[in-house]
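> Structure of the sequence below:
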Amino acid sequence: MQVTETLNEGLKRAYTITVPAAALDAKVQEKLVEAQPEIEMKGFRKGKVPMPILRKQFGTRLLGDAMQEAIDAAMKSHFDASGDRPAMQPQVTMQNGEEWKEGDDLVVEMTYEALPEVPEVDLSGIELERLVVKADEAAVTEALENLAANAKDYEDRAEGAAAEDGDQVVIDFKGSVDGDYFEGGSAEDYPLVLGSGSFIPGFEEQLKGAKAGDAVKVDVTFPAEYGAAHLAGKDAVFECTVKSVKAPKAAEIDDELAKKFGAESLDAMKAQVAERIEAEYTGAARAVMKRALLDKLDALVSFDLPPSLVEAEAGQIAHQLWHEENPEVHDHNHGAIETTDEHKKLAERRVRLGLLLAEMGRKAEVEVTDAEFTQAILAQARQYPGQERQFFEFVQKNPQVQQQMRAPLFEDKVVDHIVASAKVTEREVGKDDLQKALEALEEL
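Modelled structure (predicted):
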């Protein structure tokens, strides 16, 4: 097997790999000998099929396997010896592919872009600032008021009051299609919040203005995609009797409210709320410090970047920004999106920092543990209530998705490693100052 360099310019590499026909034939023979004891064929005992017949029957397929194994072995040997790490999957093309025939040497060309040498960074000279925000009484009170609003009760409006958006109406109703009442279309003392969107479109709007004691006939059309096929797209009439009209009333902020949310007392819930708020502040402050760190690292290093990685990243950036500007388009059935110099500049920064963090993490032996990865999957699965198991199984069966989820976990661990070696000072600021710092990140 012979490997000959044909291109070495910057990060671009090209090699010609030649595998002698005799080596391929020997590999095929080896595979046939290995498989012979288990092969059964009509007219022969198991394991006694003559080699010429086996070669005629299976030789072509095994030759393809031998060619692929030879190329893979040559590539591995090359990368082990050279120390090169390809930026993307190498391209391998067979020379004279259409003219090649069994008995000829196998000649392929391998091209790739090598990952660059990433320079060392002196972390001891990096200075960072960590913003610290305490949960003040106003923030805790606001959070408690939001909890109270979500735990609201309803109380009867004055006699004769008309139902408004947000009110709860208690109704009896019976639904019919073409004059026939249908199963599941009736209920008594049903509490319906107007504007909640919990009923068929158009139903709740027709109850606005109703008063206790009113009989209201509601005309609606079931959606075409309605779950019950016998009702989908049908016109229906609901005979409703309004039994009471109730206005929303926020719950009192007291021990009873605290118990509704699993706390022993109001003081205990205040402490929990303050802890949660400060955790959110800490996460936001970390994002600000991380951006400052990346800016410093970007200014400290400079090295050649694989053009293919930059081009791919610029394309992804352009595609993402285009969809943000065209939110009505949910698929990818659109024309080509041109990349700009701004996209390329941002792509270069991302690729440079990505390679730098990856190299620093490799040298520091940073790893994402199975337990950390599992916790990340579970956290993301909670975003799909009722489908957590399906999401978990989807991730387990898709290596590409796993890599996409591991990448930010790895990056965060590398950032933590760098921060541990840097000089970090803390500065206590107000919530508004932290918010301004976050907004500044979005503008960059």
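
> Please make it C-alpha for all contacts and neighbour counts, starting now.
Will do.

> Can you give me the buried ones in the helix or strand containing Val169?
Element membership for Val169, per DSSP states H and E: strand 168-177. Neighbour-count burial for strand 168-177 flags Gln168, Val169, Val170, Ile171, Asp172, Phe173, Lys174, Gly175, Ser176 (criterion: 16 or more other C-alpha atoms under 10 Å).

> contacting residues for the fourth one?
Just to be clear, that refers to Ile171. Applying C-alpha atoms under 8 Å, 6 or more residues apart in numbering, we find Ile171 in contact with Glu188, Asp189, Tyr190, Pro191, Leu192, Cys240, Thr241, Val242, Lys243, Ser244.

> From what I see, the second one and Val169 are in contact.
Translated: Asp189. No. Taking contacts as C-alpha atoms under 8 Å, Asp189 lies outside contact range of Val169: 9.1 Å.

> which residues are in contact with both of those two?
Lys243.

> residue boundaries of the helices in this structure?
Taking DSSP state H to define them, one finds helices in the chain at 21-35, 51-82, 137-150, 255-260, 266-300, 307-325, 341-363, 370-381, 388-396, 399-421, 431-443.

> now the other sequence, so there's something to compare against:
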Amino acid sequence: MQAQLETLSGLERRLSISIPREEITKRVDARLKDVAKKAKIAGFRPGKAPLNIVAQQHGFRVQEEVLGETVERSFGKAVYEQKLQVAGYPRFEPKDGAEEDGDFQFVATFEVYPEVKLGDLAGKEIEKPVLNVGETEVDKTVEILRRQRTRFERVERAAQDEDRVIIDFKGTIDGEVFQGGSAENYAFLLGKGQMLADFETGIRGMKEGETKNVDVKFPDDYQGKDVAGKTAVFEITVKNVAAPQLPEIDGEFAKALGIADGDVSKMRAEVKKNLEREVRLRLKARVKESVMSALVDATPVDLPRALIGLEIGRLAEQAQADLKARGIDPKLVPFSPAMFEEQAKRRVHLGLVLADLVKANGLEAKPEQVKAIIEDLAENYEDPADVVAWYYEQRERLAGPESMALEDNVVDFVLGQAKSVEKAVAFDELMGQQG
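Down below sits the predicted model:
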């Protein structure tokens, strides 16, 4: 076998490989003899057909198999000898100008992994958000838990914000009914922005049993292109108005949250414990994101197009799976590679930098770290020991905790190299809530 390597541009390489025709012929003949031992051919007992008859029926398939195996094996050997790290999948093609009866020649075009040189982190500033959980944060969380258990009771007064209203409505534009503009027994919370502003404004002040027409202007950028920018007239009938009733913070409320004896002080202590854990995880996630961004910014890398393409494929599959999980047919949502390209580039970039950083600095996950993470995860469950045992029952279940431990090691390493600055963060901002 002879192999010649060329650098095409950037990370792209081409290997031209030549294999003596005699080698191919020998492998084909040997494979045909193996096939002949088991071949069932009409007029002959199994395994007794002449080799030339076997070759007539199976020769093309056998030759294709041998050539395919030869290409892969020869490419692998050449890559090993040249000490190349192939990124993605190579493209195999017959060599132009090769003689049909001469040596078997083909070319493999592919990309190699780039050289990664970690940039200077000393000049990078990593923001570390800080938040201490106190009684104010516990109060806000308890209030959220109350709202999650809201009941609605029918009232005879006019509808106001935060009421649940049940309505019938029929919309027309220029006197014509339009698709999606009608519904019966439609329930929503008034004042929460679930409907267009003009629609909600028209309902405020209406009572049960009342009907009126409301003019509603659709925004120019409304998702329904047929009605975007147009004004519709909705005939609205209010069928029910119900006011929110929040539970009292008492023993029954505490029991509903899992406190067996209904002790409110115990409930608040449990809420604070869970809240502290959630805050810790969210703060940690923010620091990790800042660290990863600093690594990417500090370390420019040539990105193999093949890896970007593979990552785009993975992201598209994930998006389709998410749609299916929500009961949406993925065929109804057109995807294009451009939608995922920037995200794919960042993930490939970060993956290359992390792989080099971890290898160069011995940041692999340690067993004791993995165990600590599993025990922390298990605290959320009724029987933590069973959860810990579950993780260790199968090796692949440790992949998630190992990845978390590795990321922790990377974060600690970068924070040790860069300048970290603590900055207070508001509770509502961190938790994604409105005050």
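
> wait, which of the helices of the first structure is closest to Met88 of the first structure?
helix 307-325 (7.6 Å; C-alpha to C-alpha).

> Now do the closest one and helix 341-363, the angle between them.
Relative orientation of helix 307-325 of the first structure and helix 341-363, computed by axes from the mean of the first three to the mean of the last three C-alpha atoms, to 10 degrees: 120 degrees.

> Give the other helices and strands that helix 307-325 of the first structure contacts.
Counting contacts by 3 or more C-alpha pairs under 8 Å, 6 or more residues apart in numbering; DSSP states H and E, helix 307-325 of the first structure is packed against helix 341-363.

> picking that back up, which one of the helices of the first structure lies closest to Lys249 of the first structure?
helix 137-150 (7.8 Å).

> Tell me the residues of the second structure aligned with that closest one.
Aligned using TM-score structural alignment, helix 137-150 of the first structure spans residues 135-148 in the second structure.

> what helix or strand does the residue nearest the centre of the second structure sit in?
The centroid of the second structure falls nearest to Gln318 when counting by C-alpha atoms, centre = their mean (5.7 Å). Secondary structure assigned from DSSP H and E places Gln318 of the second structure in helix 305-325.

> sorry, back to before: check contacts around the residue nearest to the centre of the second structure.
So Gln318 of the second structure contacts nothing (C-alpha under 8 Å, 6+ apart).

> picking that back up, now do the buried residues in the helix holding Gln318 of the second structure.
Arg305, Ala306, Leu307, Ile308, Gly309, Glu311, Ile312, Gly313, Leu315, Ala316, Gln320, Leu323.

> do stretch 422-435 of the second structure as well
Phe427.

> Please apply the same query to stretch 114-131 of the first structure.
Ala114, Leu115, Pro116, Val118, Ile126, Leu128, Glu129, Arg130, Leu131.

> Could you dump these into a markdown table with distance to Met75 of the first structure added?
Listed next are these as a markdown table, based on distance: C-alpha to C-alpha, whole Å:
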| residue | distance to Met75 of the first structure |
| --- | --- |
| Ala114 | 13 |
| Leu115 | 16 |
| Pro116 | 19 |
| Val118 | 23 |
| Ile126 | 40 |
| Leu128 | 44 |
| Glu129 | 47 |
| Arg130 | 47 |
| Leu131 | 49 |
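
> Name the nearest of those residues relative to Ala364 of the first structure.
Checking these against Ala364 of the first structure by C-alpha to C-alpha gives Val118 as the nearest, at 14.0 Å.

> Distance to Glu137 of the first structure for the buried residues of strand 168-177 of the first structure - can I get that in TSV?
Compiled in TSV, these are given as follows (distance: C-alpha to C-alpha, whole Å):
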residue	distance to Glu137 of the first structure
Gln168	33
Val169	36
Val170	38
Ile171	42
Asp172	45
Phe173	47
Lys174	50
Gly175	51
Ser176	54
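
> I'd like to know which of those residues is nearest to Met360 of the first structure.
Gln168 (58.9 Å).

> Not counting residues beside it along the chain, what's closest to the closest one?
Spatial nearest neighbour of Gln168 of the first structure, excluding adjacent residues (C-alpha to C-alpha, 6 or more residues apart in numbering): Val193 at 4.2 Å.

> where's the one you found relative to Asp156 of the first structure, distance?
Distance, Val193 of the first structure to Asp156 of the first structure, using C-alpha to C-alpha, to the nearest Å: 13 Å.

> do Gln206 of the first structure as well
Taking C-alpha to C-alpha, one finds Gln206 of the first structure at 20 Å from Asp156 of the first structure.

> now swap in Leu106 of the first structure and tell me
87 Å.

> before we move on, what about Ile337 of the first structure?
Between Ile337 of the first structure and Asp156 of the first structure the computed distance is 58 Å (C-alpha to C-alpha).

> the more surrounded of the two?
Shown here are Ile337 of the first structure and Asp156; by other C-alpha atoms under 10 Å, Asp156 has more neighbours (15 against 12).

> correct me, but the more buried one touches Lys243?
No. Using C-alpha under 8 Å, Asp156 of the first structure is not in contact with Lys243; the gap is 10.7 Å.

> counterpart of Phe253 of the second structure in the first structure?
Aligned partner of Phe253 of the second structure by TM-score structural alignment: Leu257.

> For that match, give me its contacts.
Ala148, Ala151, Ala251, Leu266.

> let's see it at 7 Å
Ala251 (C-alpha atoms under 7 Å, 6 or more residues apart in numbering).

> With Thr172 of the second structure instead?
So Thr172 of the second structure contacts Phe178, Ala232, Val233, Phe234 (C-alpha under 7 Å, 6+ apart).
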